[in-house]
Structures are given as structure tokens and as C-alpha cells.
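Undergrad: model the structure of this input:
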Amino acid sequence: MKIQDLHSAFLAHPSISTDTRKIKENDIFFALKGDNFNGNTYAQKALDNGASLVIIDEEKYLIDDRTILVKDVLTTLQQLANFHRRQSKAQVISLTGSNGKTTTKELINAVLRKTYRTIATKGNLNNHIGVPLTLLTIQPDTEIAIVEMGANHLKEIEFLCEIAEPDFGYITNFGKAHLEGFGGIEGVKKGKSELYDYLISHKKSIFLNADDPIQKDKLSTYTKKFGFSSEDSKYYTIKLLEAQPFVNLIVENINIETNLIGAYNFPNCCAAIIMAKYFNVELSEIKKALEEYTPDNNRSQILDNNGHYIILDAYNANPSSMKVALENFNSLKKDRKILILGDMFELGESAKEEHQNISDLATSLNFEQVLLVGENFYATNSTAVRLKSFEELKVYLVNKPTQTKSSFLIKGSRGMALERVLDLI
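TA: A predicted model of the protein is given here:
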């Protein structure tokens, strides 16, 4: 089946599924493969559960004319997404970066949907499967699609750009994330900059943080750029007033008080503002959108747990995000500050050094107590309480409950699942 024919079938039933447990009536099921599963084996189940078509790439699973045999299911999904994107009139904004991608994506969507019909990446479906699935949610009336792109190795962003063909792009920052796959910080800069490279080569527009010297230098001679800065008057001016704990900023003499903690969220807000200004969203609507937005899903959430003040930032972690989170927590005007930090993953050969650096920083600051959890933190030379696993942390907290009302920062990589701590405090 040609892609245009598959696209016609998709338009008749514009809903994709890759999980037979979540199939809705008339979904098109793509039988993807993974290290531990083969979607082809679920072809009959997909049809039984209501799928209108099943896309397979192993001939022995052909059932009837509702099963479509292709050379490779994943490639077909990506080609369909690109074809669909090309048929749409929607403008595509892509963003990537080491930290803050998902929060920035949510903020951009919040401000733009005040004026436009938008779609945006759900959760963090930002890889070679998630980006196609996002593009396939573009509706006939969609005006702007906000597509988050994640990567843990070189050429990944380049590949995602070929699928999404963005009209605009933004990079949040270049930090110490996925060092193992990128081969170090210079690899991170090169890999994330593949978005800029694509946009420049196709003469597309770029949004930039002009206070970031890496971005400013990279785009010094490029003309199709729209930047923000708190320092350089050549760019749109936005000033941070405070972050105690919430980001409070001023733009065009309008004060905006957000529900986002930490100065590290200031540029994320600025990115949303500059894009909204570019698309002529009224400043009053921008203010309303930013002030209405509340983070969730373990991303810098502020909680009250049995009288304790808790910053739950357990969605993910890397050395760069850890550093700014610790510095922000240290700056807060709170009593009895307690750190619970979990291992940072995908650091490769840098893991030992980076965990030691964070351990040193944590113990150098004025915290009541520092708890380090995970095999990497356990191996550090530190005066902090080091615990090899979450189970050891659980035993520690049960035997030594925090009686006095305290302030906690809980942060670690997703695999540490440190949100489980909430039941123990």
C-alpha cells in the first residue's frame, strides 16, 4: 500500500494505536517491535478489539484485507506522519534541549492556545515513535503544532527534523544530559544544535535565548531569529524579579507571577512569551496563560505533605538540572531544608565524577540533612547519608521519621521513582 493510500485510510479513521490494551473502535494499529515484544503477534487481538486496520511487517501474520503488510512498520509510521504533516497547513514549532523541554512545551502551548488552535506533544512522547504519533494528531483546523524532540545520541534530532519539517525551532539549553550517548558535553552541543542546523539550512525561523552564549554565538550571523534577553537591549527584554519560590517576571511593565519555582524556569517562561509575541498574542492573554499554568507529573511540584513543604522534582535529573535545583533550594527562605537525591542515569564514564560533584555541592550548602540514594551516590566520598537503594532509604525513613516540620527537595532520574518517598515522610 502506498503512503498516500494509507493516509486516505487514516483520514477515514484518524486515530493510531500501538498498544492493543488501549485500542479504540476503528483505530489503525501499528504492530511495532521492541527488544522484548513483537507487535505482529497481536494482529488478531487488535482486530478483535476493534481496530479498522493492522499494519504488520511479517507475512505469516496476514489475516485478511484488514491487515496491511509493509516492509517495516516503524518506517511506515514515520512516513505516514511526514506525509500527514505535509498535507497540513499547520505551522510546526519544534523544541529540544537538555533540560526544561516538556515544561517549555507546555508553556508554549498554554500561551498560543489562547489565540490559536494548537496541538502539542503529549507527555514526553518525543522520540522516533513519539514525534510521528504527535504529528498524526494534527487536525484539519490545527494552526500550530508544538513538537518536542528528545535525543540521547548524535543524528537523532536531525532525523526527527526530517520527519517533522519544522517551520520554527527553539533549544532550551545545552546541559550534561545523556553524556553516555553523546560522548560528552561537546557531543550534547552538537547533537542538540542539529535543530538549528536544519532550520538554518532550510531558511526557517529560530527563537533563541540571547542570554545563552552558546546560542548567541551559534546564531550570530543568522538573520531569521527572534530572541529574548534580560541583558541585551537588541533583543526583546524580559526581567526576572524574583523566584522565592515562584518565578515573578516583568515584561513591558507588566508583572507576571507564575506557579513555577526556581530561576531555572525563567527562560522557559521567556521562550513562551517570545513565541506568543511573534504570533501576536495579546500580552494580557500571555499573562493569564502563564499565571494559570501549574506544573504536575513530578516536575517541580510544590506539595504539602503532613505539614512538610516539599518540592517534588522526581521526573528526571542530570548534573545540570541537579546543580540549579540545589542552588535554587539553597536560596529559598525556608527552615530545616532536607535533600533527598537519587542517582542520575545515562552518564557513562562521567558518572563517578558527576555524582561526586553533586555530592560535594550538596554537602557544601547549608542543608539540615542530605540523603543520597542509589549505587552511584553510594560510591561517592561524602559526609552525607548514603543509601544504596530505595529499599534502604525506606528503612532509614521509617526508623528515623522527620518529626519537625521541614522543607524537602526530592530529585532523581526517572528510574529512581523517588515520588515513592511521599508515602514515607
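Undergrad: only C-alpha atoms from now on, for both contacts and neighbour counts.
TA: OK.
Undergrad: ok, how many other residues are close to K22?
TA: 11 (other CA atoms under 10 Å).
Undergrad: now K45
TA: Neighbour count of K45, defined by other CA under 10 Å: 13.
Undergrad: likewise for I56?
TA: Around I56 sit 28 other residues, with neighbours defined as other CA under 10 Å.
Undergrad: next one: S229
TA: S229 has 19 neighbouring residues, counting by other CA under 10 Å.
Undergrad: what sits against it?
TA: Contacts of S229 were listed using CA atoms under 8 Å, 6 or more residues apart in numbering, and they are 209-211, 235-239.
Undergrad: kindly report the same for F390.
TA: Contacts were defined as CA under 8 Å, 6+ apart; by that measure F390 touches 373-374, 416, 418.
Undergrad: distance of it relative to S406?
TA: If you measure F390 against S406 using CA to CA, to the nearest Å, the figure is 21 Å.
Undergrad: coming back round to it: which one (most neighbours) among the contacts of S229?
TA: For these, neighbours were counted by other CA under 10 Å; the highest total belongs to N209, with 25 neighbours.
Undergrad: my read: that one touches Q215, true?
TA: Yes - if you go by CA atoms under 8 Å, N209 and Q215 touch, sitting 6.8 Å apart.
Undergrad: rewinding a little: would you reformat the contacts of S229 as TSV and include secondary structure and distance to S193?
TA: Supplementary listing: these in TSV, determined by DSSP: H, G, I helix; E, B strand; the rest coil; distance: CA to CA, whole Å:
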residue	secondary structure	distance to S193
N209	strand	14
A210	coil	15
D211	coil	17
Y235	coil	21
Y236	strand	22
T237	strand	24
I238	coil	24
K239	strand	26
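Undergrad: structure for this one too, so we can compare:
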Amino acid sequence: MKNMTLSNIAKACQGRLILNNHHDTTIKGVEIDSRKIEKDYLFIAHKGARVDGHDYIETAYTKGAIAVICEKAPANVDMPYILVNDSLTALKDIATWYRMQLDIPVIGISGSVGKTSTKEFVSSVLSQKYRVLKTQGNYNNEIGLPLTVLQIKEEHEIAVLEMGISDFGEMHRLSNIAKPDYCLLTNIGQCHLENLGSREGILKAKSEMFDFMNKDGSVILNGDDDMLSTIPQVKGKIPLRYGLSPNNHVYADNIISHGLLGSSCHIHIKDEIIPVKIPMAGRHMILNALAAAALGSVLGLTNAEISQGIEQIRPVSGRNNIISTDKWTIIDDCYNANPVSMKAAIDLLVMADTRQVAILGDMGELGLKEEYLHKEIGIYAASKNIDIIICLGKLSSHMYKGAKEILVSNNDRLFYFETLDGLIEALPSILKKDDTILVKASHFMGLDRLVEKLQA
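TA: Next up, the predicted model:
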């Protein structure tokens, strides 16, 4: 890792290096999980809600850690360590300093819905020309983002960083670490209303990404989003806009749906047309492809490379992941949920040409309007003429009430369960062979367990 000697690391986080005869030693990686430590790694010990990393310092050294960052001196240790006041602050300070040593383009991606899918599209496209480092899993917060930055190695030519927030100020801090050259915002929906209050608040919080953007950087926005359309320029430059409307710089037409198999369309960039096949279904996936095409064009990819990158995209577990078994088809979209993504998932289910079953669970962090927004989803699902609607969770009782207003005389199509165990017990009597089953809820509902049961 470039310039990552123990002495430089200690300076970056304002720590005190003990056993500094190793001050010129260079680390090869950084981890906060002792189970993932490899030879010559730096282990950052911090006290979490359930586990204190200081209890695993000896384990980290045994696995090959070259040094440890800690808040209290470890006992009986003759290896280097760096004492700091706060380990997680040190992690962010180190990542911020390390980012300044890098001379590769960094792309920051955020938005209320579709961050991860857009990141996957962008990474797939850019990997046709560059060696790409992308955010893995849910490493998009104030712990995950610095760890991702610290995974960038000499062989990488570009980094694609997902940036997730739930309150004001978080994006400002993430932007300070990432210092993106390109800022991409997918949309402004109704996530984290509990903290951010309104869509205007969400826009303000997401726009903090621009605070530390490279002065010569570029902003890419979903031009079809009503809130993002209110941003006329950023740091004196007009954003590059993508969307389905031909008013955007990058747009799509001649769209043909292939059901759950995806869609095909023509992507327009400047005066050129790129025919593409998108192997993931839904209107939102076309928008993700357009975002990737926009970035690809800015970063010098050919039309053939853009098309190939889009066609090679594969779903991520828990996000529009279509699983076929010998009994039924499962739409695994249970990683997260909010009103916008919930409606998009329902629209996707409607494309199925079999009996349709929607298993819809609670959505989190919606603030004072949570009951109303859950009821609205129930009404929306019922209006789509879905064969079976199953509402799961305490908040989803309001979803059930909303659906019941539409399905007054069709209660055999509507079910409510407060607990997942109760649903799992009842499912064999509800489901039929060849059903297409949507599983959608916020992550805290634990519906990945249900997806595993359905697969088994």
C-alpha cells in the first residue's frame, strides 16, 4: 500500500507508535475483524456494541498482523502498536490520508434507491477497460467506506464507492474520506425520513457528497427525478443527466420488456445509439444501465465496451435476485425496502406469467408517516391485481388494512402475519407449484431466512 508505513499511519491518525523501531514497515492491508487478518495487515481494535476488538489483539498478531491500532495498551506484547483516543476516528483519519496518496479516479454513488445495483452496473461497465475496485456487501457507511478505500491497491485503476447515509452530516464526512472525482446520485425517495424529515431534507443530505468533490470533477444525476432536477449546476458545471426522457444527455428508447428475463433498448449518448440487452428486469434496471453508460462515456469507453458491460451484469443476493427452483420462482429482494423500491418490486412481480405471490414486510426509518406509507403500499399492491398478498410484521398491519380496502370481497387473496415463524408455518397451505414469489422488506425483518427456506 502506497506510503503506508507505520510512522505515516501514526501521523495520519495522531497516534503514538510504540516499538517504533518498525517505523518504516509497510502494511499490506487493514481490518477491524480479527478473523480476516492476513500476514502484514494492520488490525484496528475497537469496542463495538457486542464485541471488544481489544480482546482479539493477541489473535490478530498470531494470524500475522504487523501492528495494531488500539485505545489501551495490550498486555505482554512485544509487537508494534499505535495508541489512539478513538479507534474508529483513527480508521477514518487513516483512510482520508491514504486517499490523498492515490491518483486514480474515484466514483461516489448514492441515492435513496438503487445504490448497490447501480454500483454493480457501473463496475461491470468500467471493468471492460479498467481494473476496478468496488464496494463489497454493505460496506458503505462510516466504517465500511474507509475500509473500502483502504482496499485500493497499486493494481487498481479506478474505484467505485457506494455511499450510504441516514442523517445529516454523514455524507459530508464520507465525502471528506472518498474525495470523489465523479458523483452519481440515483434518486431522492423516502428513505430515512425518521432523521431527514422530508425529501427536501434527503436531497440536502445526499448533496453533501459534492462538498469534497474534486474541483474538476463531474456530477451525474437521474434527470427523471423531480428533486435532482432542481440542481442546475455544481461548482460551476452543469450535471450530466440520464433517464428515460429524451431531454436527458443520456436516454433510452425502443424499450422492449422480456418479462423477468430483463429488457432490451437503445441507449442514446450524444449522437450515437447503443443497442443493449439488460439481463435484469424492471424499469429501474434500465435507469441503472443508463447511469453506467453515462459514466462509461465520460471515462472513454467504446460503445461496444459499454454494451458488453451492461449485458454481463449479474444480480446481487437480496436485490432483484431471481432464483428458479423445481417448485417456484423466487424474486429475492429482501435486503432493504422503502416505498419507492417496494413499488418497483411489485411492478416487477406483475411481469410474471404465473400465479403471483407478494410477501411484503415492514419498511424501517420512515418517521411519523410510517403508518400511512405502509397503508399506501398495501393499496398499491392490491391495485395491481396480484393473486396473493401476504403482509408480515407489526407495521405491515397497516399495509394489510390498505390492501383490504381494495380487496373487500377477495379476502382469500390477502393474509397477515405478525411473525416470520407464523408465516413459515402457514406457507405450505398458501403456496402452489410454479408460483412466482416476491420477498421484500427492510433488512431487519430477516427475510433472507425465508428465502433460504423457499430455496430448500
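Undergrad: kindly provide the TM-score of these chains.
TA: With the length set by TM-score structural alignment, normalised by the length of structure 1, the two chains reach a TM-score of 0.92; 422 aligned residues with a CA RMSD of 2.3 Å.
Undergrad: related to what we said a few turns ago, now the contacts of S229 of structure 1 in a markdown table, with distance to V247 of structure 1?
TA: Rendered in a markdown table, the data for the contacts of S229 of structure 1 read as follows (distance: CA to CA, whole Å):
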| residue | distance to V247 of structure 1 |
| --- | --- |
| N209 | 17 |
| A210 | 19 |
| D211 | 17 |
| Y235 | 21 |
| Y236 | 18 |
| T237 | 16 |
| I238 | 12 |
| K239 | 11 |
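Undergrad: which SS state does I69 of structure 2 fall under?
TA: When the structure is reduced to helix, strand and coil (DSSP: H, G, I helix; E, B strand; the rest coil), I69 of structure 2 reads as strand.
Undergrad: how near is it to G53 of structure 2?
TA: As defined by CA to CA, I69 of structure 2 lies at a distance of 10 Å from G53 of structure 2.
Undergrad: and whatever helix or strand Y198 of structure 1 lives in, what other elements does it pack with?
TA: Using DSSP states H and E, Y198 of structure 1 sits in helix 194-201. On a contact count with 3 or more CA pairs under 8 Å, 6 or more residues apart in numbering; DSSP states H and E, helix 194-201 of structure 1 meets helix 156-164, strand 168-171, strand 205-209.
Undergrad: in structure 2, what stretch matches the last one?
TA: What that stands for is strand 205-209 of structure 1. Under TM-score structural alignment, the alignment places strand 205-209 of structure 1 onto residues 218-222 of structure 2.
Undergrad: what about that stretch, distance to the chain center?
TA: Chain-centre distance of stretch 218-222 of structure 2: 17 Å, with CA atoms, centre = their mean, to the nearest Å.
Undergrad: mean shift of that stretch relative to structure 1?
TA: The superposed stretch 218-222 of structure 2 is, by mean CA distance after the TM-score superposition for structure 1, a mean 1.4 Å from where its aligned residues fall in structure 1.
Undergrad: which position in structure 1 pairs with L91 of structure 2?
TA: Per TM-score structural alignment, L91 of structure 2 is aligned with L77.
Undergrad: quick one: the strand or helix carrying its match to structure 2 mean distance?
TA: Counting by DSSP H and E, the element that carries L77 of structure 1 is helix 73-87. Following the fit onto structure 2, the mean deviation recorded for helix 73-87 of structure 1 is 1.2 Å by mean CA distance after the TM-score superposition for structure 1.
Undergrad: and the helix holding Y198 of structure 1, what's buried?
TA: Buried residues in helix 194-201 of structure 1, counted by 16 or more other CA atoms under 10 Å: 194-200.
Undergrad: what about the closest residue to the match of L91 of structure 2 other than its chain neighbours, distance to R85 of structure 1?
TA: When the adjacent residues along the chain are set aside, L77 of structure 1 lies closest to P132, with 6.7 Å between them (CA to CA, 6 or more residues apart in numbering). The gap separating P132 of structure 1 from R85 of structure 1 is 9 Å, by CA to CA.
Undergrad: quickly list what's touching both of the two.
TA: Among the neighbours of P132 of structure 1, those also in contact with R85 (CA under 8 Å, 6+ apart) are A164.
Undergrad: return the residue of structure 1 aligned against M163 of structure 2.
TA: The criterion is TM-score structural alignment: under it, M163 of structure 2 has M149 as its aligned partner in structure 1.
Undergrad: who's in contact with its match?
TA: The neighbours of M149 of structure 1, taking CA under 8 Å, 6+ apart as the test, are 94-96, 126-127, 131, 157, 160.
Undergrad: and of those, the nearest to E368 of structure 1?
TA: When these are compared for distance to E368 of structure 1 (CA to CA), T96 comes out closest, at 35.9 Å.
Undergrad: alignment lookup: that closest one to structure 2.
TA: Aligned by TM-score structural alignment, T96 of structure 1 pairs with S110 of structure 2.
Undergrad: center of structure 2 - which residue?
TA: T116 (3.3 Å; CA atoms, centre = their mean).
Undergrad: how about that one: what's its closest non-neighbour residue?
TA: Once flanking residues are discounted, T116 of structure 2 sits nearest to E162: 6.9 Å by CA to CA, 6+ apart.
Undergrad: count residues in the vicinity of the one you found, would you?
TA: That count, for E162 of structure 2 with other CA under 10 Å as the rule, works out to 27.
Undergrad: A51 of structure 1 in helix, strand or coil?
TA: Secondary structure of A51 of structure 1, reduced to three states by three-state DSSP: coil.
Undergrad: residues touching the counterpart of it in structure 2, list them.
TA: With TM-score structural alignment as the criterion, A51 of structure 1 lines up with A65 in structure 2. The neighbourhood of A65 of structure 2, defined by CA under 8 Å, 6+ apart, consists of 37-43.
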